[in-house]
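*Asks:* My questions concern the predicted model and sequence given below.
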Amino acid sequence: MQLTGFHHLTAVTADAPRNHAFYTGTLGLRLVKKTVNQDDVSAYHLFYADGLASPGTDLTFFDWPVARERRGTQSIVRTGLRVGSTASLAWWQQRFATNGVTHHGTVERDGRATLDFEDFEGQRLSLIADDTPGPVHPWAKSAVPAEHQIRGLGAITLSVRDLRPTDVVLTQVMAMQHVREYVAPRAGADAATSTFHVYRMGGDGPQAELHVQVEPGAKPASQGAGGVHHVAFRTPNFQEYEAWAERLAKLGMPSSGPVDRFYFRSLYFREPNGILFEIATDGPGFAADEPMETLGERLALPPFLEPRRVAIERGLKPLVTA
């Protein structure tokens, strides 16, 4: 029983229309599910992904009217997004310059060419050149040429003060392997360096790597717009999902217990430094309630929220304004 990589990453925005414009327009991702936070239906939950809404390609956002994140440790500090080549990084660097996107020059980090950038709220992102073999599903209607489109999630970086308790959960509870470490500039705003520890799940390349940055003296982050809410890891089927729930319970790891999100099943828990993790199934998928060809074009609600559609729609702002 092994996790097979990242399923999705969920972040926070305070401006859903501008968020939609940036991630579909500037980044060329497909809005594959326009729905609501099932625990707070006043907020959108927007899912951006590849052309087929594949598990492992989803970058998602809760729309909450909150202040900006206060950066710090005990948090997810950078989200990697995979592209196919270093030539794509050069293409993206020019696109960012043309569109006024905050970005830095391409660097080599942990042996891979990487281009760091931020969205309009300071969400910290990186494009990672990755030629690992695997399926690629470009979106035909994207503003980005197919050869340069984002292929999915890459390495995701956490920051913790103390590695030891997190290492125990990653290796002994979640069955990851500690495979290497490296030194690189901190994910913050200064020139200091940190040690990063790389943990690998099942699968190949950065889509199966969790990087943990150790910052012993840093202050904890305060969640807000431009920050990350949680990261979700893939499990391929319901049988293994149930086994994970049993494993957490047997090891005495507090969790949400099984949660049916309709598009996938979820299991939530916090690692010892307080960062929220989720284990999510690959299926049923986003085509469970609308055709693949028209994903994201209407507000989709799971069956238990459908009777409240009129009230929910009334409380949401339009994503596209005139």
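*Replies:* Ah, there it is.
*Asks:* contacts, neighbours, all on C-alpha from now
*Replies:* Fine.
*Asks:* can I assume Phe117 sits in a strand?
*Replies:* Yes. Applying DSSP: H, G, I helix; E, B strand; the rest coil, one finds Phe117 inside a strand.
*Asks:* for it, what are its contacts?
*Replies:* 101-104, 124-127 (C-alpha atoms under 8 Å, 6 or more residues apart in numbering).
*Asks:* Columns distance to Arg78 and neighbour count on top of those residues, output as TSV?
*Replies:* Compiled in TSV, these are given as follows (distance: C-alpha to C-alpha, whole Å; neighbours: other C-alpha atoms under 10 Å):
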residue	distance to Arg78	neighbour count
Val101	16	17
Thr102	14	14
His103	13	18
His104	14	15
Arg124	5	21
Leu125	5	18
Ser126	7	22
Leu127	11	27
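*Asks:* Just give me the closest of the residues you listed to Arg70.
*Replies:* Of all the contacts of Phe117, Arg70 sits closest to Arg124, with 12.6 Å by C-alpha to C-alpha.
*Asks:* Hmm, that closest one is touching Leu115, no?
*Replies:* No. The criterion here is C-alpha atoms under 8 Å, and Arg124 misses it with Leu115 at 11.0 Å.
*Asks:* shared neighbours, these two?
*Replies:* Counting by C-alpha under 8 Å, 6+ apart, nothing touches both Arg124 and Leu115.
*Asks:* Can you tell me which of the contacts of Phe117 is nearest Asp63?
*Replies:* For the contacts of Phe117, the nearest to Asp63 is Arg124 (17.2 Å; C-alpha to C-alpha).
*Asks:* Below is an additional structure, to be compared with the one above:
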Amino acid sequence: MELKGIHHVSAITANALDNYHFYTKVLGMRLVKKTVNQDDTSMYHLFYADEIGRPGTDLTFFEINRAGTTYRGNNSISLTSLRVQDDEALQYWVDRFDSHSVKHNGIEEQFGRKVIYFEDKERQRLALISDETNEGVESGIPWKQSVVPQKYGITGLGPVRITVPNLLVTEHILVDVLKFRQMGSYLVDNHHEVFVFSTGKGGTGAEIHVEIDIDAEKERPGKGSVHHLALRVTDRTELEQWREIISAERLPNSGIVDRYYFQSLYFRERNGILIELATDGPGFATDESIEHLGESLALPPFLENQREDIERNLVPLYTKKD
């Protein structure tokens, strides 16, 4: 039994409408699900992904209207990367970022791959990573109706970087418990070492990068921070087996939670990183057709009887014709 790669990353925004504009109109991702946080239905939960929301392509956001500034630091998920098909696509993105006044560092190299580090308006830490030389987990397929030409479009999630003060406790969870493989390391900022761990078929869609920073204070999250990362599990049967493994490690966990579009298990590793294990299915077409994903407020059946109250408390997010 082996985890298949990155499933999704969930972050925080203070403004759903601005967030929607950036990720669909600038980055060209598709809004595949407009729903609410199932644990707090007063806030949106927006899912951006490839053409149909394949597992491994979802970048999601919880809207917390009063979210303050993120004070960056340790014990955090510190970088989310997004895949593109080749180096040529990165040059397209340099030009696009410049035309949209997106802060970026130009094309650099990371672990033998070309990348562009950039930020959204809330200083969410992001990177585009080229799959020019990549082998491993298959990418998604960009949406044909995107504002970005399909050959340059974002194809899914790449490596997720976490920053911690102590490698050993995180390495134990990744290698001994979750069965990742250590693949090597590289430097960032000329002195912080980042260790690369891989699972499943490997490659950009199946890596966690662990940056070691022994000096930084613990991050204080807010808008522009990442809440958790999720890893892919085939189905409910495997998820139940992972629950036994996590419990045997004496890691406090949520037990299995039905998120309707997938089933999940949440736990924190001992450096405080919140990790979710999530099944590949049933997927986002469960309650909407593929042609109309994300156009209406979708609620799982157990929230449907609260629809009127939920919609009354949400600021309208117009997405169909804007």
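*Replies:* Cool, got the structure. Just so it is clear, the structure is predicted and the values come from calculations on it, not from any experiment.
*Asks:* Distance check, the aligned partner of Ile246 of structure 2 in structure 1 against Val231 of structure 1.
*Replies:* Alignment note: Ile246 of structure 2 maps to Leu248 in structure 1; criterion TM-score structural alignment. Distance, Leu248 of structure 1 to Val231 of structure 1, using C-alpha to C-alpha, to the nearest Å: 17 Å.
*Asks:* which position in structure 2 aligns with Arg164 of structure 1?
*Replies:* If you follow Arg164 of structure 1 across to structure 2 using TM-score structural alignment, you land on Leu168.
*Asks:* Ok, Gly283 of structure 1 next?
*Replies:* By TM-score structural alignment, Gly283 of structure 1 lines up with Gly281.
*Asks:* Sticking with its match, tell me its helix or strand.
*Replies:* strand 274-282 (DSSP states H and E).
*Asks:* same deal with Ala87 of structure 1?
*Replies:* Secondary structure assigned from DSSP H and E places Ala87 of structure 1 in helix 86-99.
*Asks:* Determine how far that helix lies from the middle of the whole chain.
*Replies:* From the chain centre to the centre of helix 86-99 of structure 1 is a distance of 21 Å (C-alpha atoms, centre = their mean, to the nearest Å).
*Asks:* helices or strands up against that helix?
*Replies:* Counting by 3 or more C-alpha pairs under 8 Å, 6 or more residues apart in numbering; DSSP states H and E, the packing neighbours recorded for helix 86-99 of structure 1 are strand 112-118, strand 124-129.
*Asks:* which part of structure 2 lines up with that helix?
*Replies:* Mapping helix 86-99 of structure 1 onto structure 2 (TM-score structural alignment) gives residues 87-100.
*Asks:* quick one on the thing from earlier: average gap between the strand holding Gly281 of structure 2 and structure 1?
*Replies:* Once fitted to structure 1, strand 274-282 of structure 2 is off its aligned match by 0.3 Å on average (mean C-alpha distance after the TM-score superposition for structure 1).
*Asks:* Flag every buried residue along that strand.
*Replies:* 274-281 (16 or more other C-alpha atoms under 10 Å).
*Asks:* Please apply the same query to stretch 51-65 of structure 1.
*Replies:* Neighbour-count burial for stretch 51-65 of structure 1, counted by 16+ other C-alpha under 10 Å, picks out 51-64.
*Asks:* Pull the contacting residues for Ile29 of structure 1.
*Replies:* Careful, residue 29 of structure 1 is Leu; it's not Ile. Here Leu29 of structure 1 is in contact with 23, 48-50, 139, 142, 149-150 (C-alpha under 8 Å, 6+ apart).
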